Each structure stands twice: as C-alpha cells, then as structure tokens.
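Asks: have a look; sequence and predicted model below, questions after that.
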Amino acid sequence: MGGLLSELSNKLAERWLTLLVLPGALYLAVAAAGHTLGQSAALDVGRLAYAISDAARAPQVATVGGQVVLLAAILAGAAVTGLAAQSLGSVVERVALAAGWHAWPWPFGELAERHVARRQRRWDVARAEYEDLWLLERAPRPADRPMPRERHRVAYRCQRISVERPERPTWSGDRIHAIAVRLDRDAHVDLLILWPHLWLVLPEEIRGEIGRARAVLTRAAVLGGWALLYLPLAWWWWPAAPLAATLVGISARRLRTASDTYATLLEASVRLHMTDLADKLRLEEQPMGPPLGSAVMRRLSSPAPATEPAS
C-alpha cells in the first residue's frame, strides 16, 4: 500500500511539474524579460544579462533564506499561472468545439451564425461539384469521364470545410458533431443517449485510447490558453506578439488533428461495439444498422412522463 501511494505521489508531482510549473516558470521569465527590456530595447540581450547579474548580487537573494523564499515565490507564481492557462484552455476548448454556440451572447452569436451560413454555402458548392464529377465518372463513354484526381481534389476541398454539412462555426466542432449526424443517418441512434451506456461495455484498452485522445484535445486547448496569456505581454514587449501568434497557430493545428482523432475513435467504437451493448440488453442478434439502432434506442430511451388527467 505504501509503495502504491509513493508511486501515485511521484506521478502527481511529475504531472504538476510538467503541466503547471515548467510552462509557468517560462511565462514568468518571459514577463520579467519584457518588463526589464521594454519596447525600445526589446532584443538587447546584453542589457538583460546585466539586469540578471545585478539582481543576483542583491542582498535579498544572497542568503539561503532569501533564495528559499525566492524559489517558493517562483514556484507558487508558476503554478498559479499554469492554473490560469488551464482555465483559459477550457474556454478555448468550448469555443473550438462550439457545442452551445446558439446561446453565445451578442454579438458573438450573430457573428457565429453568419460564419456558419458562409461555411454552409461553400460546402454546398463543393459538394455539388463533387456529385457532378461522381456522375460524370460513370458516363457511358470513357471520353466523357473526368480524371479521378479532379474528384479527389474536390472531395478534399469539401472535407477541409467540414466532413458533413456545417452546423457549427468551427471545423473541430463540426467534426465532433459529424459523429451524431452519421450515426443518426446510418443507424438511427442518438449518440447523447447511447454513449453513457456503451461506455460501460467498452473494453478497457479502447476506453484508454479514447481517454488519451481526449487528453490530447485538452492539451491542445490549454496551449491556446497560454497564447491568450502571452498576448497581453506585447503591450510592453513586442516579441510576445509573434510568440502568442505562433502558439495560436500550433494550438489550432493540434485542435484540428486531436478532434479528428477523437471523433474517429468515438465513431469506430460505436460501430464496432453497439452489438455488444445490444447483447447486454438481451436484444435479438442482428447486424449494425437502422433495425438494431432503433431497437437499442427503444430500450435505452425513457418513456415520456405521463400527464395527470385534469380534475
């Protein structure tokens, strides 16, 4: 038992150091450098080195007690900064997935609605072009058929907009939403109702893979939270602006990749293991499809509350 607690405490300390302290300490170092150099001498490395040497000779840090207090202050400040980045990361994740964008306050909700309409128009045009090329490829005369690479190019352009017809203002949000759209279309199931029950029958290794994919998505959003923290530093130190912009680009790219991986795993787990859930529900064995999906949903859905007769 003692060994288990020791290993657990070591893992927690490692995660605390990796996720909070080290990125927070880097942020504090950048903030201190920006405060020391300012806009006029933003890249003056010699001035920064002189300021560090001068601070190291200060009487407050020359003693052991002063060094301990300084280290504790740095660790505490780094941890608080890391927690702030994680809080902002949760906001970035909510915006990136945009599950409840219809309830966004004005003017964000109106801007998101216009963006969704633009994405839908672009997707409709690309989809119509793809369907035309698909029909032309089946023309009776080979001379009338277009090159397959044209159809693949249009399909790629369509998927760059959204995997299914856009319903959210972001690609990542639409990628997650596409799971519900596809499963409702192909198997007549409601993912929100199905998923908690399916999770309980999934094998441990699959749940682990899904959990790790979800953690990658969260870390990508936290990187966007760090970008939001670095951006205000540009007010007195301009190199913080390109640093924040770089973090935004990396976070956006990772969010897109992570949401695609997470959505793929979710959809694959439903399609591969819904028959296992049906077996647990003692339903007649049948292949994945609308009959099975309808039977599972009838078993899982709660009946509508009975209304009392009027007296």
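Replies: That came in fine, so what should we check first? Numbers count the residues shown, from 1 in each chain.
Asks: only C-alpha atoms for contact and neighbour calcs from this point on.
Replies: Will do.
Asks: can you pull the buried residues of the helix or strand hosting residue 160?
Replies: In this structure, residue 160 sits in helix 148-161 according to DSSP states H and E. By neighbour count on 16 or more other Cα atoms under 10 Å, the buried set for helix 148-161 is 151, 154-155, 157-159, 161.
Asks: tell me the one of those nearest residue 288?
Replies: residue 159 (25.5 Å; Cα to Cα).
Asks: which strands and helices sit next to the helix holding residue 160?
Replies: Contacts defined by 3 or more Cα pairs under 8 Å, 6 or more residues apart in numbering; DSSP states H and E place helix 148-161 against helix 108-136.
Asks: now the helix it packs on: buried residues?
Replies: 109, 112-113, 115-117, 119-120, 122-123, 126-127, 129-130, 133-134, 136.
Asks: could you point out which element follows the helix holding residue 160?
Replies: According to DSSP H and E, the helix or strand after helix 148-161 is helix 171-187.
Asks: what angle separates that next one from helix 108-136?
Replies: On the basis of axes from the mean of the first three to the mean of the last three Cα atoms, to 10 degrees, helix 171-187 is oriented at 50 degrees to helix 108-136.
Asks: pull the residues that contact helix 171-187.
Replies: The contact list for helix 171-187 (Cα atoms under 8 Å, 6 or more residues apart in numbering) reads 96-99, 161-164, 166-168, 189-191, 255-256, 259-260, 263, 266-267, 288-294.
Asks: gap between that helix and the chain center?
Replies: Taking Cα atoms, centre = their mean, to the nearest Å, one finds helix 171-187 lying 16 Å from the centre of the chain it belongs to.
Asks: in the following helix or strand past it, what's buried?
Replies: Counting by DSSP H and E, the next helix or strand C-terminal to helix 171-187 is helix 191-199. Across helix 191-199, burial judged by 16+ other Cα under 10 Å covers 191, 194, 198-199.
Asks: just the buried residues of helix 148-161 now: which is nearest residue 54?
Replies: residue 161 (54.3 Å).
Asks: can you tell me the closest non-neighbouring residue to that closest one?
Replies: Nearest residue to residue 161, sequence neighbours excluded (Cα to Cα, 6 or more residues apart in numbering): residue 123, at 6.3 Å.
Asks: second one coming, line it up with the first:
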Amino acid sequence: MDKLWEAAGTKLADRWAAVSGPALVFWIGGLLAYAHDRHGVRPLTDWLARQKSPVQLLAVALALVVVAASALAVQQFVTPTLRLLEGYWPRWLGFLRKRLIARLHAKDKADKAEWQQLEPLVTPPGATPDAETLRRYAEIDRRRQLRPFKSAALMPTRVGNVLHAAESRPGAKYGLDAVTVWPRLWLLLPETTRKELEAARRALDRGVATSLWGLLFLVFSPWSLWAVPIGLATAAGAVLLITPSRAEVYGQLVEAAFDVHRTVLYEHLRWPLPEHPRDELAQGAKLTSYLSGGSDAVHPRFVPPPPVEPR
C-alpha cells in the first residue's frame, strides 16, 4: 500500500505540475508583491508555524487547490483569447479591423509585385542573383508564405494571417478545404504526426495563456507598482513574439500533414487518386464537396478496397 500511495502521489504531483506551472509562477509573484507591501511574509509564516499539523496540511492543500483551480480557469479563456488574437473582433472594432486589413492588403500587393520582379532573377536554372537579391527574395517569399493565399482572406493580425495561411494553402494546392477535410484526415494521421501536432498546439495555447497571466498580474499593482511593468511586458511579449512564432510552427505542421498524408484520405474513402498534379485541384474540390454534403452522382467510381492478406 505504501508503494501504491507513493506511485499515486507521484503521478498526481506530475499532473499538477503540468497543469499548474504558470499559475504557480503567477501566485509566487503575487506573494512577492504582498511581501513588498507588507515588508515581508514573516507574519504569515509565523501564523502558519503556530498551527497544528492538520491545519498546516489543510493550508498547503488549499493553496495547491487554488493554484490548480486558477490554472483551469485561465485555460477556459485560451480559445476565446486566441480568436481575438486572430482578429475576430466585436462589431464596434470593425473600423479598426478594416483599416488594418487595408494596410496589410497594400503591403501584400506590393510584396507580390516585387516578388514577380525578383522571381525570374532567382529561380530559373543558371540564374546568378547577387546576395542582396537573394536576401530580398527570401524575405518577401517568407512573408507571402505567412499570409492567406487569397488577399480577400487577410486578417488584421499576424497570428490570424499565419493560421489562415495554413488553412487556405491545402485548398490552393490540392483543392482540399482544410475546415472540411481536417477532422477526417486527423483520424488517419500516424501517431507520431499527431503527437507533433498536439505538442505544437499545446505550445500555442501556452503562449496565449501567458498573455492572460500577464494581464492578470496587474491585480497585484495595489501592493507593488512593479507588477504593472512586469505584467504588461509579459502580456506584450506573449502577444507580439511568443504566440505568433508558435502559430507559425503549428501552421507549418498542419500544412505539412496535408502535403504528406492527404493520399491516405483518398485511399480510405475509396476515392480515385489524381493521376497528375494538374488534376489534383479538381479532384480535391470534388472530394471536399462529397465530404461536405454527400453526392448522388455516378462519377467518380469508388476504387475497390485492397485485398486483405491472409494471416
């Protein structure tokens, strides 16, 4: 029984640490702010030392519960906050959204025009571009990769454009609408691929949660004014640096999953594979339409399932 409780306690501690790490940092910062205002935490520790063991254990357990509960509460706001960071804003911010999209549209148009000028100097066989041309071409190409394929789908924020680019490119390259196809493709992905995607998504969510913890840290400002710059700096760093970079990683993995594993979806749905790259857009669009609303057409014909090898 001792070994059983020890193992259970270890697993519980690992789970608590995985969920409550950022919350623990938040509350430790709040304790430091309180100590700064009260000239230390000696009164609190003295009170705790005077209590009997059951009261001390109850106080520690209550502190752990508060930390875990706050972590779970913040987690509930991660998805709505990510939607805001993508640029899905309320109507009363519509004027700002339109203005930002208009600026991005102008930049995107200029980048496309310059890219078309540089592309013949860089990509043809035997081309000998100078270093500055290569640098500029790579810079513009990277910006284009992090924006939606169509200018009409531009979002007002960097995070929104990165994630929309990941959603739009499978449709532009293969005719597969990511919103429709992704839940089906996810079920067919190899375990290693799913783990990589899950890890990237958790990292993205942690970046969003960091911005929330930074804003919440401002509640300690009545105890110590240094909570204001620390909270604002944390939130700004998460919004401007951490979350966009992690969104890029996640978006690239989603696009790569379509690049590498889309044929598995065709095979499991018994849908004929495109014979040539030029046929893939049309075939993918038909498959998307079939998954979205079904079909009563007689074409294309389902491919016979592969024979089951005897054991």
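Replies: Nice, thanks for sending it over. None of these values were measured; they are calculated from a predicted model.
Asks: can I have the buried ones of the contacts of helix 171-187 of the first structure as a ChimeraX selection?
Replies: In ChimeraX syntax, the buried subset of the contacts of helix 171-187 of the first structure is picked out as below (16+ other Cα under 10 Å):
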select :96,97,98,99,161,162,163,164,166,167,168,189,190,191,255,256,259,260,263,266,267,288,289,290,292,293,294
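Asks: which residue lines up with residue 111 of the first structure in the second structure?
Replies: Alignment note (TM-score structural alignment): residue 111 of the first structure maps to residue 96 of the second structure.
Asks: any idea how far that match lies from residue 62 of the second structure?
Replies: When distance is defined by Cα to Cα, to the nearest Å, residue 96 of the second structure is 44 Å away from residue 62 of the second structure.
Asks: redo the buried residues of helix 148-161 of the first structure as CSV? Include distance to residue 52 of the first structure.
Replies: Shown next, in CSV, are the buried residues of helix 148-161 of the first structure (distance: Cα to Cα, whole Å):
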residue, distance to residue 52 of the first structure
151, 60
154, 56
155, 56
157, 52
158, 53
159, 51
161, 49
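Asks: give me every residue that touches residue 262 of the second structure.
Replies: residue 185.
Asks: what about it, which helix or strand?
Replies: helix 243-268.
Asks: what range in the first structure does that helix sit on?
Replies: Under TM-score structural alignment, helix 243-268 of the second structure corresponds to residues 255-280 of the first structure.
Asks: mean shift between that stretch and the second structure?
Replies: Following the fit onto the second structure, the mean deviation recorded for stretch 255-280 of the first structure is 1.4 Å by mean Cα distance after the TM-score superposition for the first structure.
Asks: gap between that stretch and the chain center?
Replies: Taking mean C-alpha positions (Cα atoms, centre = their mean), stretch 255-280 of the first structure and its chain are 16 Å apart.
Asks: one more: stretch 24-31 of the first structure?
Replies: The answer for stretch 24-31 of the first structure is 24 Å, by Cα atoms, centre = their mean.
Asks: what of stretch 118-137 of the second structure?
Replies: 33 Å.
Asks: what residue is smack in the middle of the first structure?
Replies: Nearest residue to the geometric centre of the first structure (Cα atoms, centre = their mean): residue 217, 3.8 Å.
Asks: show me what it lines up with in the second structure.
Replies: Checking TM-score structural alignment: residue 217 of the first structure goes with residue 204.
Asks: which SSE is its match in?
Replies: Using DSSP H and E, residue 204 of the second structure falls in helix 191-216.
Asks: how big is the offset of that helix relative to the first structure?
Replies: Relative to the first structure, helix 191-216 of the second structure is 1.3 Å off (mean Cα distance after the TM-score superposition for the first structure).
Asks: name the residues of that helix that are buried.
Replies: For helix 191-216 of the second structure, the neighbour count (16+ other Cα under 10 Å) marks 193-194, 197, 200-201, 203-216 as buried.
Asks: how much does that helix deviate in direction from helix 243-268?
Replies: Between helix 191-216 of the second structure and helix 243-268, the angle formed by their directions is 150 degrees, by the same axes, to 10 degrees.
Asks: and helix 191-216 of the second structure, what other elements does it pack with?
Replies: Helix 191-216 of the second structure packs on helix 2-38, helix 53-75, helix 78-86, helix 227-237, helix 243-268, going by 3+ Cα pairs under 8 Å, 6+ apart.
Asks: check which element follows the first one along the chain.
Replies: Sequence-wise, the next helix or strand downstream of helix 2-38 of the second structure (DSSP H and E) is helix 42-50.
Asks: what is the distance between that following helix and the centre of its chain?
Replies: On Cα atoms, centre = their mean, the centre of helix 42-50 of the second structure falls 43 Å from the chain's centre.
Asks: average offset of that helix relative to the first structure?
Replies: Mean for helix 42-50 of the second structure is 3.9 Å (mean Cα distance after the TM-score superposition for the first structure).
Asks: list the buried residues in that helix.
Replies: Within helix 42-50 of the second structure, no residue counts as buried by 16+ other Cα under 10 Å.
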